[in-house]
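Student: sequence and predicted model, in that order:
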Amino acid sequence: MGIIVSLPGGGGGGTDLQLNFGKQIEVRDSFLPPEWYPQSGIQLTWPHEETDWAYMLDEVRECFINIANEITKREKLLIVAPEPEDVKKQLEGKINIDNVIFMQSETNDTWARDHGAITMMDGNSPALLDFTFNGWGLKFASDQDNLITRRGIKQSLLKGRYENRLGFVLEGGSIESDGIGTVLTTSECLLSPNRNGQKNQVEIEEYLRSVLHLERVLWLDYGYLAGDDTDSHIDTLARFCSSKVIAYVKCTDESDVHYEALSKMEEQLKTFKTIAGKPYQLLALPMADKIVVDGERLPATYANFLIMNGAVLCPTYAQPENDQKAIEVLKEAFPDREIIGVDCRALIKQHGSLHCVTMQYPIGVL
């Protein structure tokens, strides 16, 4: 005798958990939810005159407004800004303002993925883990961005148990969770000497396993994008779409500077196994055509998509063939979610994309 409980699964599918009466089963009390876990909302940290966006503010604001519009059609949006009233004026008549929560805070920049809280779930209750963001290895100022999570909790805008993890440097864009105990990351980022250089790989893995309640860490040793400031964040290269599916960037142009590294990345991904011991289903995203501004190649990537309640936002780069191919791959990965393209050419001018400027919060946080 037993009952079947349907749990949220990747790609919008469900995972059935059978509970058999009279038999002992293991229940995970605390876990790192995957991005497809039901969300209470998403954070955007708004661009303003004191950020690196100052020289192209109108252009980047248009991109942020487009992202905000898609979010507020489906869930709550937390906008962090030094001058919320100014942002409200920018948004008048353009988005569903009833779904917006404004938070006043000074900010250095706009990369919410990396300065936002990383949320664990303790049963049905969220725990907000506040790691240090140090500007991707001391490359940029981050003193104000590092205070956003604590300010959000103090203002009662972020709900959940606060967990101080400021002794460890960790960015949300550097880890991918499958929701059942696996984290995918890159060795180039997490082993960067300017992040947690006092720890070796074994010590870092032990720390992550303990704090994030993991069964294992999969280390990706290859792959990078020219122009990337993050030291190869995993969300620029390979992403979990479910506990069995990984979408990754594939380079087919042998003359491209990325070809060798991304080919080695693909071969390593083929060696990875699910917790059940089976190979992952690998879905190849196209490599964006080269985009160069002022002599510098920009890190355009289709892996920087955002999974939402009922939808996936896919970055596009005014490359019709590649954009459409990326959307088709994500349709295969997420068959019951709407796939929406958002032009992110503005974002890559500051070396990030759509996923980098957003941070999702599971149910119970907003």
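Tutor: On my side now, so go ahead.

Student: from now on I want contacts and neighbour counts done on CA atoms only, so please keep to that.
Tutor: Fine.

Student: show me where the stretch 1-150 of the chain has its strands.
Tutor: Here the stretch 1-150 of the chain has its strands, by DSSP state E, counting those that start in this stretch, at 2-8, 14-20, 30-31, 39-45, 76-81, 100-104, 118-122, 125-132.

Student: presented hereafter is structure B, for comparison with structure A:
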Amino acid sequence: MGWRMPSETAAHERTWMAFPREGITLGDTDAEREEGYATWTAVTAAVARFEPVSIVVDPTETARARRMLPGEVTIIEAPVDEFWMRDHGPTFVVDDERPGVLGAVDWIFNGWGAPDWAEWQNSAEHARIVAAEVGAELISSTMVNEGGGIHVDGEGTVLLTQTVQLDPRRNPYADRARIEAEMARTLGATHAVWLSQGLTRDYDDLGTNGHVDIVATITSPGRLLLHDQRAASHPDHAVTAKLRAELEGQTDAAGRRFEIVSLPAPETLTDAHGPVDWSYVNHLVVNGGVIACGFGEERADAQARAILAEAYPGREVVTVDARGLFARGGGIHCITQQQPAVTR
């Protein structure tokens, strides 16, 4: 089989999501829970402006989902515990030698390294449920991985992070060669670009240990957007400078040196729990648009929209307040997963 993960900029059939359910991620108070429901709903509505959305909903939340979500959204009932679809759901691929065939990679999901607080057993089944729903060929992997831990250009390049795929809580016996071989088998990635780490906050208890989709993304072959923390007092100032130096010395699968475009961080540096990891890199590209994270900062949000509009010509950039997502450990890209269009 010649599986290949298309670039996120390729045409989509739809976007997949999971609706929140009560538990540690949603929050302990009524206000926290309502914020979570409202934020997931706002992202769903924004994506649905551009392309169909299917969302997996726990039966205990079906009535709320039908009340809150846009009517055109397709609801699939199944047990849910975590609701970060990018990470626990399938990663979709195509086979260029078999037009019309869709594949769905089923990574092993263990709640970002099996922390004590995580509940993931229900959502770990979603890749198989979704694959069956869309008639995709299931590609089982023995590697623990999440969709937020990879970015591809659709032409053989994959971005990875040493502290994610080589995390001993995920893949204790893996080395780079084994990870890269699995990326080639499942995604058609022939060239891996390794980052040494992710953002500082992402190593907290509720973090992913360095997901790349909050740090860098490939907007077109040979061109990267990189999170840029410009405040010297923030620990990610040194981190992003280090990552830039690492990327400047690497090439993509075609041998091109990367053009690196800075995407400045918002001005807010801390919250009640310490330095924030608010990042505009964690956006979703959709058909004809880009769903961008907003942080209630008019100037910074507008600057990010302008950079994203230049990076993705001809697409409308729409900002959705993502503070309710980042407070729970992720962003817009983390709760969505694109299904590429194939000719049936």
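Tutor: Looks like it arrived, so ask away. As the structure is a prediction and not an experimental result, all values here were calculated from the model.

Student: just to revisit the earlier point, CSV please, covering the strands of the stretch 1-150 of structure 1 and showing mean neighbour count.
Tutor: Listed next are the strands of the stretch 1-150 of structure 1 as CSV, based on neighbours: other CA atoms under 10 Å:
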stretch, mean neighbour count
strand 2-8, 12
strand 14-20, 13
strand 30-31, 20
strand 39-45, 23
strand 76-81, 24
strand 100-104, 18
strand 118-122, 22
strand 125-132, 23
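
Student: ok, which of those strands comes nearest residue 244 of structure 1?
Tutor: Closest approach to residue 244 of structure 1 among the strands of the stretch 1-150 of structure 1 is made by strand 14-20 (11.5 Å; CA to CA).

Student: so where in structure 2 does the closest one end up aligned?
Tutor: Counting by TM-score structural alignment, strand 14-20 of structure 1 falls onto no part of structure 2.

Student: which residue in structure 2 lines up with residue 38 of structure 1?
Tutor: Under the alignment (TM-score structural alignment), residue 38 of structure 1 pairs with residue 11 in structure 2.

Student: can you tell me how far that match is from residue 141 of structure 2?
Tutor: The gap separating residue 11 of structure 2 from residue 141 of structure 2 is 25 Å, by CA to CA, to the nearest Å.

Student: is it true that residue 164 of structure 1 touches residue 132?
Tutor: No - using CA atoms under 8 Å, residue 164 of structure 1 is not in contact with residue 132, being 9.3 Å away.

Student: about what we covered before: compare neighbour counts for residue 11 and residue 141 of structure 2 and give me the winner.
Tutor: Between residue 11 of structure 2 and residue 141, counted using other CA atoms under 10 Å, the more crowded position is residue 11 (18 against 15).

Student: got a list of what residue 218 of structure 2 touches?
Tutor: With contacts defined as CA atoms under 8 Å, 6 or more residues apart in numbering, residue 218 of structure 2 is in contact with 151-153, 224-225.

Student: can you do 6 Å?
Tutor: Applying CA atoms under 6 Å, 6 or more residues apart in numbering to residue 218 of structure 2 gives the contacts 153, 224.

Student: what's the answer for the one 5 residues further on, then?
Tutor: Residues counted as contacts of residue 223 of structure 2 (CA under 6 Å, 6+ apart) are 258-259.

Student: and the aligned residue in structure 1 for it, how far is that from residue 42 of structure 1?
Tutor: Correspondence of residue 223 of structure 2 to structure 1, assessed by TM-score structural alignment: residue 245. Distance, residue 245 of structure 1 to residue 42 of structure 1, using CA to CA: 23 Å.

Student: try residue 29 of structure 1
Tutor: In this view, residue 29 of structure 1 and residue 42 of structure 1 are 24 Å apart by CA to CA.

Student: what segments of the stretch 201-344 of structure 2 are helices?
Tutor: In the stretch 201-344 of structure 2, the helices defined using DSSP state H, counting those that start in this stretch lie at 236-248, 298-311, 323-326.

Student: the longest one aligns to what range in structure 1?
Tutor: Aligning helix 298-311 of structure 2 against structure 1 (TM-score structural alignment) gives residues 320-333.

Student: report the buried residues of that stretch.
Tutor: 322-323, 325-327, 329-331, 333 (16 or more other CA atoms under 10 Å).

Student: how far off centre is stretch 46-63 of structure 2?
Tutor: 17 Å (CA atoms, centre = their mean, to the nearest Å).

Student: which part of structure 2 lines up with the longest helix along structure 1?
Tutor: Taking DSSP state H as the criterion, structure 1 has its longest helix at helix 57-72. Counting by TM-score structural alignment, helix 57-72 of structure 1 pairs with residues 33-48 of structure 2.

Student: what does the matching stretch rub up against?
Tutor: Stretch 33-48 of structure 2 has contacts (CA under 6 Å, 6+ apart) with 26-27, 69.

Student: 7 Å - rerun?
Tutor: Under the contact criterion CA atoms under 7 Å, 6 or more residues apart in numbering, stretch 33-48 of structure 2 has outside partners 20, 26-27, 68-70, 291, 320, 324-325.

Student: got it, and stretch 151-162 of structure 2?
Tutor: 4-7, 149-150, 188-197, 210-213, 217-218, 220-221, 252-253.

Student: next one: stretch 284-303 of structure 2
Tutor: Residues outside stretch 284-303 of structure 2 that contact it (CA under 7 Å, 6+ apart): 8-9, 11-12, 47, 50-51, 266, 280, 282-283, 315-323, 332-333.

Student: go on, stretch 194-202 of structure 1?
Tutor: For stretch 194-202 of structure 1, contacts defined as CA under 7 Å, 6+ apart pick out 137-138, 168-169, 191.
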